[in-house]
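[1] Okay, sequence plus prediction incoming.
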Amino acid sequence: MAEARQLREYVPAEVPESTTPTSIEGGDLVGGATDHTVWSCAGNLTAVRSVRARVREFLAGMGHSENVLDDAELAVSELATNALLHSRSGQSGGVMTLFIRSDGGRLRVAIADQGERSGEGGHTRDDGDDFGRGKLIIDSCASRSGEYWSEATHVAWFEIDDLEPALSLDEEAL
């Protein structure tokens, strides 16, 4: 758990001024109150399932539509899997951290990993073999996406604009 606290210290709340994120379109969550959650977990194969479940549960509780829940769940699966395959988070003792923010009709999900893998085993982010489709999947699910690096972490994120809020229980009864 000490590693999770260390990782959170290295992950800035916003993109640092000194970095240029790669993104489809820029944009930060703006407007009213923002509800958010932060969760760190061990970097193992069960982590991806846990991350998906946490995203779905949190966003459903915030009233996001079923289509957005499906898109967010698929996109975060890609981010978490990439963190396990390509970073120290997937090695023994590794940790990754999930960040979720929801503000009205927009949500942002990010996965912070522990940076490039050390030693043998795993794949680098530059491998071209049978990799590279994850970004296409994320881009098809998200309104915006990007990534940035800090001293000890890599953060990949996406945002989805939810233009179809979920029906309330009263509306479903009609």
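    Perfect, thanks for sending it.
[2] CA atoms for contacts and neighbours, from now on please.
    Will do.
[3] Confirm for me that L98 is in contact with A112.
    Yes: using C-alpha atoms under 8 Å, L98 is in contact with A112, at 6.6 Å.
[4] Endpoints of stretch 22-36, how far apart?
    From its first residue to its last, stretch 22-36 covers 23 Å (C-alpha to C-alpha, to the nearest Å).
[5] could you point out the longest helix in the protein?
    Assignment by DSSP state H gives helix 66-86 as the longest helix of the chain.
[6] Report all helices and strands that that one contacts.
    helix 45-61, strand 106-113, helix 133-141, strand 154-161 (3 or more C-alpha pairs under 8 Å, 6 or more residues apart in numbering; DSSP states H and E).
[7] Please pull up the helix or strand immediately following that helix.
    Per DSSP states H and E, the first helix or strand lying C-terminal to helix 66-86 is strand 95-103.
[8] another structure for you, compare them:
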Amino acid sequence: MKHTLSVLVEDEAGVLTRIAGLFARRSFNIESLAVGPAEQAGISRITMVVPGDDRTIEQLMKQLYKLIPILQVENLTQVPCVERELILMKVQANSQTRREILDMANIFRARVVDISADDVMLEVTGDPGKMVALEQILTKFGIVEVARTGKIALKRSSKVNTEWLRYNFGEGGT
């Protein structure tokens, strides 16, 4: 199972290196990593996606707390939260396929950020599932390049689980 961890750290040189070293020593892979300033000056938020079972992730979180600049570690996997990613995707587009690509981009609320005779570059922001779906659909046209940020996430103050709402009252419900 993939777990999303949110880690607050003090801005110090080498913090990310120490965290990466901890993961490497324990043979953990970090599938996604995003780092940026948090709400308070001098503090950064690291959001990472890590595969592992609940027990292993719990052990990893305890190890993270032992690192000096770590202020808070939170597993957001089972917590109602908002998750987002950004993807830039360059797709082959000629006069025959351009309209269909632009229609797909419109459905996914993607923005065209560059266009040439041979390709279209799209910018898409959304939940990780949206990124995977768009990439699968556009693969048939030929994806030239992709740049994708890591997942970022914040716990919902409302505590509303939108996945539960979507399933029970939206597409998956009765």
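    Nice, thanks for sending it over. Owing to the predicted nature of the structure, the values given are computational and were not obtained by experimental measurement.
[9] Kindly provide the TM-score of these chains.
    The TM-score (TM-score structural alignment, normalised by the length of structure 1) is 0.28; 81 aligned residues with a C-alpha RMSD of 5.4 Å.
[10] higher neighbour count, L98 and A112 of structure 1?
    When L98 of structure 1 and A112 are compared for neighbours, A112 comes out ahead with 31 against 23, by other C-alpha atoms under 10 Å.
[11] Which residues are in contact with the closest residue to W39 of structure 1 other than its chain neighbours?
    In this structure, W39 of structure 1 finds its nearest non-sequential neighbour in L98, 5.2 Å apart by C-alpha to C-alpha, 6 or more residues apart in numbering. Contact analysis of L98 of structure 1 by C-alpha atoms under 8 Å, 6 or more residues apart in numbering lists 38-40, 51, 109-112.
[12] How about V155 of structure 1: what's its closest non-neighbour residue?
    A112 is the one closest to V155 of structure 1 (C-alpha to C-alpha, 6+ apart), at 4.3 Å.
[13] Actually, M96 of structure 1.
    In space, M96 of structure 1 is closest to D113, 4.7 Å off (C-alpha to C-alpha, 6+ apart).
[14] From N168 of structure 2, how far off is K2 of structure 2?
    23 Å.
[15] er, P37 of structure 2 I mean
    Going from P37 of structure 2 to N168 of structure 2 by C-alpha to C-alpha gives 36 Å.
[16] neighbour count winner among these two?
    P37 (15 against 12).
[17] what residues are up against that one?
    For P37 of structure 2, the contacting residues are 43-45, by C-alpha under 8 Å, 6+ apart.
[18] Which ones among these map onto helices?
    Going by DSSP H, the helices hold none of those.
[19] So which of the residues you listed is the closest to D54 of structure 2?
    Among the contacts of P37 of structure 2, R45 lies closest to D54 of structure 2 (C-alpha to C-alpha), at 22.0 Å.
[20] residues near the closest one, how many?
    23.
[21] go on, the one 4 residues further on?
    Residues within reach of V49 of structure 2, counting by other C-alpha under 10 Å, total 22.
[22] That one and L16 of structure 2, how far apart?
    15 Å.
[23] before we move on, what about E74 of structure 2?
    Relative to L16 of structure 2, and taking C-alpha to C-alpha, E74 of structure 2 is found at 17 Å.
[24] what secondary structure does N168 of structure 2 sit in?
    Classification of N168 of structure 2 using DSSP: H, G, I helix; E, B strand; the rest coil returns helix.
[25] Next, work out how far apart it and T162 of structure 2 are.
    10 Å.
[26] again, but for L5 of structure 2
    19 Å.
[27] try L122 of structure 2
    Applying C-alpha to C-alpha to L122 of structure 2 and T162 of structure 2 gives a distance of 27 Å.
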